[in-house]
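Colleague: Below are the sequence and a predicted model for it; my questions follow.
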Amino acid sequence: MARTFTLVQLRYFIEIARLENMRAAATSLNVSQSTLSSALSQLEHDLGAQLFLRLPNRALKLSEDGKRLVAGARILLEDAETLQTSLSGHDDQLSGKLRVGIFAPLAPFIAPRLLGNFRVRYPKIELQFVEGEQQQVLEALGKGECEIALMYDLGVGAEFSMESVDRLGAHIIVGENHRLAERKKPISLSELVEEPLVLLDQVHSREYFLKLFSSLDLEPNVAYWVSGYETVRSYVAMGLGYSILNRRMPHNLTYTGSAVVPLSIAEPVIPISVVVAHVKEVPMTRKARVFAELAREILNDG
C-alpha cells in the first residue's frame, strides 16, 4: 500500500527540524502546538518511520530517516511551488524561503552585496542569512537550520561538499605609529615575532594563523586573544600589537577613529578558500543552486 502524506505535513516537518523544538516551531508557523504534534505523528505513521528522537529536555533531534526526509522534502516543496505558479498562470520564477549560513567575519563584506543582487534577480525568494562562527555554521548545516553556507574551507568535515568561490591571502596589520608602518617592501614574520600579537581567536582561524608561524619554526608572542574581527583591528590601531588577517578592508579606519596599516607578508602564505558548503547527502534545491552561482559571480568580480 502506497504511503501518503501532505505538503502541509512536510512544511511543518521542515520547520520542526530547523528549530528542534515543537513549541518554537508552532510559534514560527502560527499554529497550535497540538496541531503541529498531531501533524507530525500522522506523518510518521503514514511514512512508517520515526523522524525525530525525543530528548529529555523536550528538544528534538532528527533521526537518520528524518535526515533523509529533509533532503527530499525541500525539493518536493519547491517543485510544488513551481507547479502551483505555472498552473495559476503566473510566471515560473523561483519563490519561497532560502536560509544561508555565513561565517560571521565574512558577513559584513559579502552579505549586503549578495542580498542586494539576489533580491533584484530573484525577488520572490526570501533570503535569510544565519550568521555565526565557523563551527556554529557547520552545526546549523548539519541540523538543517540552513540549506547551504558561505564560509572558509577550514575544519569542514567529509560529510560536507564544498565549492570554492573566492581565495584570500593573509596580510599583516600594524598601527599608524608602528616602526614598520612606512615600510613598502613585504615584511618577514621573523621581524615581528617578539612583538605582542593580537590573535583573531576563532576556532580554525586561530590554528591557521598560528600555523603560519610554526611552519617557519617561529613562536609568536600572543598577547591578546580576541574573537571579534573589528575588535582585533581596533586593538592594533590603538598600538596594542600587530595582527594577521585575511580579508582586506576597503578602508583602514577602525571604530576607535584611528587607522591600521596593511602590510604584505614576505613568506609564501597558503590562502584560505571561501566556499559554498552543503551536506553531501542533501541535494541542493534550485534556490540554493542559483545562490551558489551568484556568490561565485559576485566574489570572482571582486
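Modeller: Thanks, I have the structure now.
Colleague: From here on, just use CA atoms for contacts and neighbour counts.
Modeller: OK.
Colleague: Give me the neighbour count for the residue nearest to R54 when sequence neighbours are not counted.
Modeller: Spatially, and ignoring its direct neighbours in sequence, R54 is nearest to L60 (5.1 Å; CA to CA, 6 or more residues apart in numbering). When neighbours are counted by other CA atoms under 10 Å, L60 registers 19.
Colleague: One more to weigh against that first structure:
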Amino acid sequence: MDIRHLQYFVEVAKHQSFSKASEKLYVSQPTVSKMVKNLEDEIGMALLLRSTKRKLELTDAGHVVYRQGQAIIQSFHNIASELDAIKNMKTGTIRMGIPPMTGSRFFSKIISGFHQKYPGISIKIIEDGSKSLEKQLLQGNLDLAVLALPVAPDAFDYIEIVNDDLQLLVHPAHPFSACNAVKLSDLQNESFILFREGFHLHEVIPAECRKAGFDPAVVCESSQWDFISEMVAENLGIALLPETICRLLDPTRVKTILLIEPSIPWHLAISWQKDNYLSYASKEFVTYTCESLQVDPRNKKRAGGAIE
C-alpha cells in the first residue's frame, strides 16, 4: 500500500471533497480521484459513497481506513522527524512555557547551563500562568511547559520537579506575625492578594478557602510574585506564596508563617503532550533539567518508564 494513496484518501475524507483535497495537496483533482480509486481496488472495497447531491460520505470500510490511515501517516511523519533529529543532533528550537514565579528561581541557571552545553539549540521562553500554558501546550504552541499539578493524565506526560507548600505572607505589624502557624480558616476576615486569572493559584487558593468555610476578599491581583510580596510589605493585605519563593523575601519587610489545616501543596512538573513526538532538543532539556534539580528522569508519570 503506497503511503501517498493513504495521504490522498485521508485528505478527501477530511474535507469530504475531491476538489478541496486537490487544493490542499497541490495536485489535480483527477490525480486525487485516481489515487483513491487505486486504493479502493487494492483493498477490494468501496471507501466512499459518491453522490452529486451531497458531500462524500465514508463507508464502514472508509471509516476504518480513515482512522488507521491518520495514525499511519502520523507515524510516517514521526519517522522523518526522528531521523532528522538524529542527523542534526546539536541543532533545534525548544518552545518552553514557564510561569513567572518559577523562571528566576529555577530556570535561569538551567537555561544558561543548557545553552553552554548545546549552543546550537535555541530556547524560546513563553511566560504565563500554569493554566494558560496548559492550553498552549495542548494546542501545540509549546513543546514543553512547567505546569502546576495535577494535570490531566490523559493529555500530558510529565516529571515532577518541585514539591512545595504555600506559606502565609503578612506585614510585620500584622497580628499573625507573632504566630508560628496559622489555620486557613483564621484568614476569613483578611484581604487577599492573589495571582491573576490564568494562574494555577488563582483557582486553588479561593477553592481551598471555600472548603474552609469562607470566600476570600480579594483586593488585588497580579502576575508577578515580587509585586504581590511588595503589596504585602505595603500592608495592603495578605498573600499565600510557595515556601521556595518565601525564602527569597526580605524578612524585615514581610513575615512568612506556616499555613496549616490544611496545607496547600504547590507541585510543579515539566510536561509535554502525551503520545506526541518530543524532539531530541526537548528530550535533552528535560534530562538536563532533571539532572540540575537532582530529579530522576525515569520518574515519568503516566504509565511509567524513562524518557526514550
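Modeller: The structure has been received and is ready for your questions. Worth saying up front: this structure is predicted, and the values here are computed from it rather than measured.
Colleague: before we move on, the earlier item: translate the residue nearest to R54 of structure 1 into the numbering of structure 2.
Modeller: Here L60 of structure 1 stays unmatched in structure 2, going by TM-score structural alignment.
Colleague: Which helix or strand contains L60 of structure 1?
Modeller: Per DSSP states H and E, L60 of structure 1 falls inside strand 60-62.
Colleague: same thing with L241 of structure 2?
Modeller: With DSSP H and E as criterion, L241 of structure 2 is part of strand 239-242.
Colleague: and that strand, how far out from the chain's middle?
Modeller: Here strand 239-242 of structure 2 is found 22 Å from its chain centre; the criterion is CA atoms, centre = their mean, to the nearest Å.
Colleague: Kindly provide the distance from I187 of structure 1 to V236 of structure 1.
Modeller: Distance of I187 of structure 1 to V236 of structure 1, given as CA to CA, to the nearest Å: 16 Å.
Colleague: who has more neighbours, these two?
Modeller: V236 (26 against 17).
Colleague: To which secondary structure element is the residue nearest the centre of structure 1 assigned?
Modeller: Closest to where the C-alpha atoms of structure 1 average out (CA atoms, centre = their mean) is I102, at 2.3 Å. Assigned by DSSP H and E, I102 of structure 1 falls within strand 96-103.
Colleague: hmm, back to that, how close does the counterpart of the residue nearest to the centre of structure 1 in structure 2 sit to S104 of structure 2?
Modeller: Superposed on structure 2 with TM-score structural alignment, I102 of structure 1 falls opposite I98. Separation of I98 of structure 2 from S104 of structure 2 (CA to CA): 10 Å.
Colleague: cool, I257 of structure 2 as well?
Modeller: 23 Å.
Colleague: Which of the two has more residues huddled nearby?
Modeller: I257 (21 against 12).
Colleague: longest strand anywhere in structure 2?
Modeller: For structure 2, the longest strand by residue count, based on DSSP state E, is strand 156-170.
Colleague: what's the mean gap between it and the aligned bit of structure 1?
Modeller: Compared with structure 1 after fitting, strand 156-170 of structure 2 has a mean deviation of 1.4 Å; criterion: mean CA distance after the TM-score superposition for structure 1.
Colleague: The helix or strand following that strand: average distance to aligned residues in structure 1?
Modeller: Next helix or strand after strand 156-170 of structure 2 toward the C-terminus (DSSP H and E): strand 181-183. With mean CA distance after the TM-score superposition for structure 1, strand 181-183 of structure 2 departs from structure 1 by a mean of 1.7 Å once superposed.
Colleague: what's the matching range in structure 1 for strand 181-183 of structure 2?
Modeller: Per TM-score structural alignment, the counterpart of strand 181-183 of structure 2 in structure 1 is residues 186-188.
Colleague: related to what we said a few turns ago, tell me the contacts of the residue nearest to the centre of structure 1?
Modeller: 129-132, 137, 149-151 (CA atoms under 8 Å, 6 or more residues apart in numbering).
Colleague: circling back to that earlier point, so what's the gap between the strand holding I102 of structure 1 and the chain middle?
Modeller: 8 Å.
Colleague: With stretch 113-133 of structure 1 instead?
Modeller: 13 Å.
Colleague: cool, and stretch 144-153 of structure 1?
Modeller: 4 Å.
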